[in-house]
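**Q** Let's see this in three dimensions:
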Amino acid sequence: MKNLSYIIILFVLLFSCKEKTENKSQSTPVIAQTETQKIIQIVSFKGQQVTGVSVSNDGRIFANFPRWRKGVKNSVVEIINGTNAPFPNEEWNSWEIGDKIEVNKFIGVQSVVVYDNLIYVLDTRSPLFQEVLDAPRVFVFDINTKELEHTYILNEDAYHANSYINDLRLDKKNNKIYFTDSGNSGLVILDVKTKKFTRVLDNHSSTAAEVEFLTFENKKWTNSVNSDGIALDTKNHKLYYHALSGYSLYSISTKALTLDNEKDIENEVTFETKTSAPDGMIFDENGNLYYADLEHNKIMYRKPDGSIHTLVEGDAIKWADTFSIFQGYLYFTNSRINEVTTDISEMEFTINKIGLAN
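**A** Here you go, the predicted model:
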């Protein structure tokens, strides 16, 4: 009987240890997953709707605020220790709706992209989504000296009166810069050597909006936005683009974009896949394409094999607008476009980061 008691006690101890071990092994992946999905807020702006963000090679963070209403304090800022400083200075950011047009002042900045030590500031010249006041342009500044290095002004045949040149990607290998036009659908290409802009896929089905509204928790956001998101696959030499009001991802080889005949260019357009409705897009060095699922508060990514996955979802994501990558993190803005009313003075708009997909 005594031996039997020992056996029972030993069995209980062994079973208890095994149960604890199994519970521990089962809980570990959950904890790891939680850690990798943690969103870190970098900075918050009250009453100032941020759309663009870009991080330099040394970790400096730049952001922009489109002039969609009066009261925009700055068009371009650098985030320094949690505060924002006008870039390159206050004078460049001093234009307000109703002022006369000035050559060296930001009018309606929609995007900023830092490449090496240069920042490319895309000025739509279209405040309030109205017709352009003068030709859209790109100002290029040295981020260290804050000096203006170049100004690239779109020639008349590269834009329309209702154009809203939205985003850009740099192709250093081919000395090109690619742009989307979300106002009047199409792509624009800048030859950096000649400084000439060329417009392609103008009003083409691949650059046009597919729907007239998006749905957020059974509420319609009625707007028809054309070609918006753009991303460059430097390994496979392909440019990807997507209408904001739509669910189709397209691509075209950068070689095809050098063709002279528009029909030949159109024939090279490739439908990639159906996706959620996104805004900005970006590739990481592993070939993953990141984009938002605006209607469901998610950030998605598409692997090189074509499979689509959710990186993160939840209320901490509120219209993930623009992406930038630095040291294993995906930086993104919450521009909350679908939530905006006339008065945004009490609304918070944020820049955040989250770890890249493994």
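**Q** switch to C-alpha atoms for all contacts and neighbour counts from now on
**A** Will do.
**Q** looking at it, Val114 is touching Tyr120, isn't it?
**A** Yes: the pair Val114 and Tyr120 qualifies as a contact (Cα atoms under 8 Å) at a distance of 6.2 Å.
**Q** Any idea how many residues pack against the residue nearest to Lys46 when sequence neighbours are not counted?
**A** If the residues on either side of it in the chain are set aside, Lys46 comes closest to Glu348, at 4.6 Å by Cα to Cα, 6 or more residues apart in numbering. If you count neighbours by other Cα atoms under 10 Å, Glu348 ends up with 17.
**Q** Which residues are in contact with Glu348?
**A** If a contact means Cα atoms under 8 Å, 6 or more residues apart in numbering, then Glu348 has Ser44, Phe45, Lys46, Gly47, Gln48 as its contacts.
**Q** ok, it to Tyr159 distance?
**A** From Glu348 over to Tyr159 the distance is 33 Å, taken as Cα to Cα, to the nearest Å.
**Q** what does Lys238 give?
**A** Taking Cα to Cα as the measure, Lys238 and Tyr159 are separated by 23 Å.
**Q** can you give me the end-to-end distance of stretch 258-272?
**A** Start to finish, the residues bounding stretch 258-272 are 21 Å apart (Cα to Cα).
**Q** For the comparison step, fold the sequence that follows:
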Amino acid sequence: MNKLIFLLGFISIIGCKSNPAPIASEKEITVVKTFTGQQVTGVSISDQGRLFANFPRWSAGVEQSVVEIEENGDSNTFPDKKWNSWNMEQPINDSLFIGVQSVIAMEDHLYVLDTRNPLFKGVLDNPRVFVFDLKNNKLTRTYIFQEDSFHKDSYINDLRIDKKKQKAYFTDSGHAGLVVLDLVSGTTKRVLNDHPSTLAETDHLVIDGKRWDNTVNSDGIALDTKNNLLYYHALSGYSLYAVPTDILINGTEATIQKNVKLIKKTPAPDGMILDEKGNLYFADLENHSIMKLEVSTGAMTVFAKDPKIRWADTFSIYKNVLYYTNSRINEVTGPITEMTFDIHKISLD
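**A** Predicted coordinates for the structure are as follows:
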């Protein structure tokens, strides 16, 4: 591949383990919702403050795939029980959630990403994005990935919606790569397939002195619409990359690869999010922390460090408050019926 260059020439690439980032002041972490026996991964809050969460089908005991959490703490299946009623013995169709990994609320719509890959046993049907109108909770459109944009071992993991360019961008953590969806035509294209920037860099992480053996490729994703950049990161890795969205959309594969930029060496994260000020937030999975990267300067700090942060999986921002899920992935070694999984929030002030 062509030599990777820095997006910001003055950002020095440092080893995150040998040069630990400074720690910000202690942050108050508040529990928003706790689930017992249901492993929550995704969280997203609409412009009107509606809070949604999802549960991937990583075990046979998933009671519901998508829920809305009320202000009083109650959670209700979204959009209804029928959509959430599938089990492994049933046939699949386009009115059932099979393996939901992520939800994104934006402009009165909820985008539900269905991997169609339950229990990581392989894609049963083309991955899909279901779009619901939050004014009436009705399905308005279904986007179906084209055959050449995924693999049998794909696990389409996370997404960002680019209303400015009418696109959606996805990471594939099962088979390394990115996918671009045209929100108008519904067509999809795969890019950076098995590219060094989307491939995992290690086969394990170390958390609390214990090895978590797994290889997870391109996973975290964040969109900068002001500067037209898409950031992405392998979960099993320590390198943050970015690529211009104009080139991602219009460029050839060779051009896209040429314009991939290594931004910074970082801790190993899961999900990521960019705030309105251009700060990138992501987990440090190995150290029970959430990191903050000022992209314009390259300054990286520990935004929050606390034993309560147990595999911060997905992030959402609403009214200057950061919400995240504790999916505790490294702690799951068997049945999860007695385990608890939380949604937490932290003020960005």
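**Q** Could I get the full set of helices for the first structure?
**A** When secondary structure is read from DSSP state H, the first structure shows helices at 2-36, 262-267.
**Q** For Lys238 and Tyr159 of the first structure, indicate the residue with more neighbours.
**A** For Lys238 of the first structure against Tyr159, the residue with the higher neighbour count under other Cα under 10 Å is Tyr159, and the figures read 25 against 17.
**Q** which residue lines up with the more buried one in the second structure?
**A** Tyr159 of the first structure maps onto Phe150 in the second structure when the alignment is built from TM-score structural alignment.
**Q** what residues are up against the closest residue to its match other than its chain neighbours?
**A** Counting by Cα to Cα, 6+ apart, Arg190 is the residue found nearest to Phe150 of the second structure once chain neighbours are left out, at 7.2 Å. By Cα under 8 Å, 6+ apart, the contact set of Arg190 of the second structure is Asp148, Ser149, Phe150, Gly177, Leu178, Val179, Val180.
**Q** wait, isn't the second one in contact with Lys189?
**A** Yes: counting by Cα under 8 Å, Lys189 is a contact partner of Ser149 of the second structure at 5.3 Å.
**Q** between these two, which one's more packed in?
**A** Ser149 (20 against 17).
**Q** Next one: the more buried one from Tyr231 of the second structure, what distance?
**A** Between Ser149 of the second structure and Tyr231 of the second structure the computed distance is 20 Å (Cα to Cα).
**Q** Also Pro91 of the second structure?
**A** The value you get for Pro91 of the second structure to Tyr231 of the second structure, if Cα to Cα is used, is 37 Å.
**Q** Between these two, tell me which one has more neighbours.
**A** In this comparison of Pro91 of the second structure against Tyr231, neighbours counted by other Cα under 10 Å, the higher total goes to Tyr231 at 23 against 9.
**Q** What lines up with Thr325 of the second structure in the first structure?
**A** Applying TM-score structural alignment, one finds that Thr325 of the second structure aligns to Thr333 in the first structure.
**Q** tally of neighbours for that match?
**A** For Thr333 of the first structure, the tally of surrounding residues (other Cα under 10 Å) stands at 30.
**Q** related to what we said a few turns ago, from the contacts of Arg190 of the second structure, keep the buried residues only.
**A** Burial by neighbour count, judged by 16 or more other Cα atoms under 10 Å, picks out Ser149, Phe150, Gly177, Leu178, Val179, Val180 from these.
**Q** Quickly note the distance from whatever residue of the first structure lines up with the fifth one to Ile79 of the first structure.
**A** Applying TM-score structural alignment, one finds that Val179 of the second structure aligns to Val188 in the first structure. The span separating Val188 of the first structure from Ile79 of the first structure equals 30 Å under the rule Cα to Cα.
**Q** out of everything not next to it in sequence, what's closest to Leu232 of the first structure?
**A** Leu239 (4.7 Å).
**Q** does that neighbour really touch Ser251, like I thought?
**A** Yes: with contact defined as Cα under 8 Å, Leu239 of the first structure reaches Ser251; the gap is 5.4 Å.
**Q** how far is stretch 21-37 of the first structure from where the chain is centred?
**A** Average the C-alpha atoms of stretch 21-37 of the first structure, do the same for its chain, and the two points are 31 Å apart (Cα atoms, centre = their mean, to the nearest Å).
**Q** actually stretch 196-204 of the first structure, sorry about that
**A** Its chain's C-alpha centre and that of stretch 196-204 of the first structure lie 21 Å apart, by Cα atoms, centre = their mean.
**Q** circling back to that earlier point, so what's the match of Thr325 of the second structure up against?
**A** By Cα under 8 Å, 6+ apart, the contact list for Thr333 of the first structure reads 50-53, 319-323, 349-352.
**Q** In a markdown table: those, plus distance to Asp233 of the first structure.
**A** As requested, the contacts of Thr333 of the first structure are exported to a markdown table (distance: Cα to Cα, whole Å):
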| residue | distance to Asp233 of the first structure |
| --- | --- |
| Val50 | 26 |
| Thr51 | 23 |
| Gly52 | 20 |
| Val53 | 20 |
| Trp319 | 24 |
| Ala320 | 21 |
| Asp321 | 19 |
| Thr322 | 17 |
| Phe323 | 15 |
| Phe349 | 29 |
| Thr350 | 27 |
| Ile351 | 25 |
| Asn352 | 24 |
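**Q** Pick out the most distant pair among those residues.
**A** For the contacts of Thr333 of the first structure, with distances taken as Cα to Cα, the pair at the greatest spread is Phe323 and Phe349 (14.7 Å).
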